[in-house]
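# can you look at this prediction? I've put the sequence above it.
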Amino acid sequence: MSQTLVEIEQGIAAGAPISAEDVRAAQARRSQQDILVVLDDDPTGTQSVADLPILTSWEVDDFLWALQDNPAAIYVLTNSRSLAPDNAAKINREVIAAANSASETAGVKPRFVSRSDSTLRGHFPLETDTIVEELSQLDVQVNGVVLVPAFSQAGRITVNGVHYAGSDEEGYVPVAQTEFSQDATFGYHNSFLPSWVEEKTGGKVTAESVLVIDLQALRTDRSGVVSELLASSDRRAIVCDCTCENDLRHLALALIEAEEQGARFIYRVGPPFVRAMIGQEVREPLTPQEIPTPTPSQEVAHGGLVVVGSHVSLTTKQVTKLKEDVSAQSVEIDVEKAISRDLRNEYLDSIVTSVVNGLRNGTTILATSRTLVRGIDETDSLRIARDVSSFVTDVVQRVTAIVRPIFVIAKGGITSSDVATKGLAISRATVIGPMLPGIVSLWRPEEGPAAGIPFIVFAGNVGNEDSMVQVVQKLIAAAHDS
């Protein structure tokens, strides 16, 4: 049974308003310039921020490029959510080493953020453990791992340690009661985050040992919160309640104060945490006039390319609505044929031809078949997902070499990453801002064959049935106005 936010927050004080400027001022008082290095396990973490650099490769030179304009944060797309555990850990180590080296050259102090899914899917505690271990090699001791999965704009909130998903219109339910908890690779049974930590650590960390910073304390007793943060040690798991942007700003001020007194934390968070932590204003959705339009260098399509990999029910509803309202053509990939060694190449040729012909007439949807193909276990499910993604990116690469879409939308986290890095060969980009309030980010690729093409990262589990239509209509209007 769902509950309203008013029911969930009953008896909890509202808390004094905190502005983004308040947080920026606190950051400015730091004794040394800090920069947040965000290890983003899929590209959707950028949907809450604007005007920040994004790296999809992580050599020292890439970090130096990103650091040249003194940003408050750098996003590094690891795409680790799609990887096996060993590979995910390896990439985390590589990013940390390169970030530390470049930061030393640039004279800044990196602080690491492990950005993951607001519905609790991803490699936890593997990734935060890896970061802690790498820092320990540099004699950096971590007081705590701060867990803030809340993402209120997408309907994820945490109260009294319980993480919820839903909306103001339909109400909220504990997240373990949603389809997200049934994920083939990262499923779980607990909504109470201390118990979730115990579950994910296999009992290594008990629920009783997890510190919960509740809303009442966060909103009314900052000194008490700071004291609890300072008292934490030995990478203690710290769960933080949050239902809105103001809560995140209260938390940011407490963390900044604790860090100035010598504490060190690793963050495992949902998308909006970084925005609050660096004191960035909530960016209004981009208008058609603000959307970049590149100078064409080849045949330009009459529409954009919408690549759909996500299988959650909301995505299916959004795609159905897009077909109806925008008259978008659809090319469906049969997953069984796509992963077949015998059929793949011939099938790939036919799909490329269909998509090119579609783009010459208008906006075209490239989607995998809606029945999710699962493996015999978690590892096999990941392998199938990678094989399907490889097929999709081969299609995008070949299509965009023939005709230039007026935009590219990638629907789903893993899909977005693979389309960006493999399909469009994006290595450095800038996140311009959100397409919808607090969600769906637009990147401007800074180099390579896709330079300047608006690339839209659209998480599978955000928005409502009309959201895809709204984004596509805005992009078409931008192209027509240019």
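Good, I have the coordinates.

# switch to C-alpha atoms for all contacts and neighbour counts from now on
OK.

# tally of neighbours for the residue nearest to Ile476 when sequence neighbours are not counted?
Closest residue to Ile476 apart from its sequence neighbours, by C-alpha to C-alpha, 6 or more residues apart in numbering: Gly303 at 7.4 Å. The local packing of Gly303 (other C-alpha atoms under 10 Å) involves 23 other residues.

# look up which helix or strand Gly303 falls in, please.
Using DSSP states H and E, Gly303 falls within no helix or strand.

# let's bring in a second one:
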Amino acid sequence: MSNKPKIIVLDDDPTGSQTVHSCLLLMHWDVDTLRTGLRDDSPIFFVLTNTRAMTPESATAVTKEVCQNLKLALAAEGITDFLIVSRSDSTLRGHYPIETDAIATELGPFDAHFLVPAFFEGGRITRDSIHYLIIDGTPTPVHETEFAKDSVFSYHHSYLPKYVEEKTQGQITAETVERFLLADIRAGSLERLLKLSNNQCAVVDGETQADLNSFAVDILAAASQGKRFLFRSAASILTALAALPPQPIAAENMAKYVRQGKPGAIIVGSHVKKTTQQLATLLQAEGTSGIEVNVKQLLDDGENQSAELLSESSEKIKVVHNAGKTPVIYTSRQELTFKDAKTRLDFGVKVSGLLMDIVRGLPSDIGFLISKGGITSNDVLSTGLSLRSARLLGQILPGCSMVITNSDHPQFPNLPVVLFPGNVGDADALETVYKRLSKNTK
């Protein structure tokens, strides 16, 4: 292993690894599993906490538990040189500052915590401390997008110092936030970084990967001089910090991981507009067959309806699979309304439970699995497939990770699984991934 600090990423859904490869994703965070991550040859590993699907209280408790176990694992491995990243959504949805506060309490003190939401593969850039989503070629401030109206994580500012002030309820005021602008980053920031102290909040611009690459060089130089930094970021800064070579197998050749050229299965949980468009395109593709799961029925009488929906869906999947096609299992698309955020999260748990029962019942000889949606993907790995860890192979499309299950998995050994975030890619992206994986299907 190099003498660079180990990069430890607490990921609030499993899509933060969408710009790196050849590292471990951990679904459990007991001390022994964390030690496996610390010992691994890759400079980076991910702990999938799935906190974005939790209440603020649960998110705090889980984050603290991971950090307490991490402290023990680091001590056991004799590692003192590490960087901690709280990886979250590039459109600013998530439990900030709850998670960074919990990390600082358990693993601090830190000299600074940086907000770095830029994610270039997903068209998110930050300029003059304003975070943009590029829509049809036009940079749109994120507070004007559907993501800012999220029923659990809404916000009103794209100007990051104001976003910080809003989210910390004024505990950190906009004026006190340090801003690293494009000009600063391109000229070099080491001197400024060395002066930061007392968990100073800082926001970081980025228009291209090269910007974050040069910022990462300065971060690592400051860390080597004893500065302790914490990050709240999307995926692109991870690429910069890990500085990995290109992935071993190119995206368009990843069909070589498909088991025996068999058709696969696709699970679609995400409800953002982009997913619904991608689903419509995918269902036109040759060799796919759509199976809608009407989750509205779960509102009435959870238990019975769930069992009924499960057996109905499993029966349809079997028929499609036996016909040599790929079933596309998707939740009904109509937007449901809930009286409060907790009711919505609880309903999400119910839906996910049903989808994971469906995953567990998939034919054991499927060639591949594609999971669409961040929280859905997390549940597929940890609950549907009951994995403790998985090896990340790389990206099958910019922003879309592919992992492989262990060879000793009791039901699906060596199964390639695509983790496809809800809001990544163009209208054809899901179909592109399906075609890449099924090009050798017998």
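Looks like it arrived, so ask away. These numbers come from a predicted model, not from an experiment.

# so what's the residue nearest to Ile476 of the first structure up against?
Shown in contact with Gly303 of the first structure (C-alpha atoms under 8 Å, 6 or more residues apart in numbering): 359-364, 405-407, 476.

# one more time with 7 Å, if that's ok
Shown in contact with Gly303 of the first structure (C-alpha atoms under 7 Å, 6 or more residues apart in numbering): 359, 362-364, 405-406.

# what's the spacing between Glu127 of the first structure and Thr220 of the first structure?
From Glu127 of the first structure across to Thr220 of the first structure, the span is 32 Å (C-alpha to C-alpha, to the nearest Å).

# neighbour count winner among these two?
Legend: neighbour count by other C-alpha under 10 Å for Glu127 of the first structure and Thr220, higher for Glu127 (25 against 16).

# do I have it right that the more buried one meets Ala89?
Yes: with contacts counted by C-alpha atoms under 7 Å, Glu127 of the first structure reaches Ala89, the gap being 6.2 Å.

# ok so, going back, quick check on the contacts of Gly303 of the first structure: which are buried?
Neighbour-count burial (16 or more other C-alpha atoms under 10 Å) is assigned, among the contacts of Gly303 of the first structure, to 359, 362-364, 405-406.

# show me the two of those residues that sit farthest apart.
Farthest-apart pair in those is Thr364 and Ile406; separation 11.1 Å (C-alpha to C-alpha).

# so for the two, which residues contact both of them?
By C-alpha under 7 Å, 6+ apart, the residues touching both Thr364 of the first structure and Ile406 are 303-304.

# what's the matching residue for Pro149 of the first structure over in the second structure?
Using TM-score structural alignment, the partner of Pro149 of the first structure in the second structure is Pro117.

# ugh, typo on my part, it should be Ala276 of the first structure
Counting by TM-score structural alignment, the partner of Ala276 of the first structure is Ala240.

# for the host helix or strand of its match, packing partners?
Per DSSP H and E: Ala240 of the second structure is located in helix 236-242. Where contact means 3 or more C-alpha pairs under 7 Å, 6 or more residues apart in numbering; DSSP states H and E, helix 236-242 of the second structure is packed against helix 209-224.

# and the next helix or strand after the helix it packs on with helix 209-224, angle?
Using DSSP H and E, the next helix or strand after helix 209-224 of the second structure towards the C-terminus is strand 229-233. Counting by axes from the mean of the first three to the mean of the last three C-alpha atoms, to 10 degrees, strand 229-233 of the second structure lies at 160 degrees to helix 209-224.

# what segments of the stretch 301-442 of the second structure are strands?
In the stretch 301-442 of the second structure, the segments counted as strands under DSSP state E, counting those that start in this stretch are 326-331, 369-372, 389-397, 400-404, 416-420.

# which helices and strands does the longest one pack with?
Judged by 3+ C-alpha pairs under 7 Å, 6+ apart, strand 389-397 of the second structure is in contact with strand 24-26, strand 400-404.

# likewise the first one?
In terms of contacts (3+ C-alpha pairs under 7 Å, 6+ apart), strand 326-331 of the second structure is packed against strand 265-268, strand 288-293, helix 302-322.

# for the fourth one, same thing?
The helices and strands touching strand 400-404 of the second structure, judged by 3+ C-alpha pairs under 7 Å, 6+ apart, are strand 389-397, strand 416-420.
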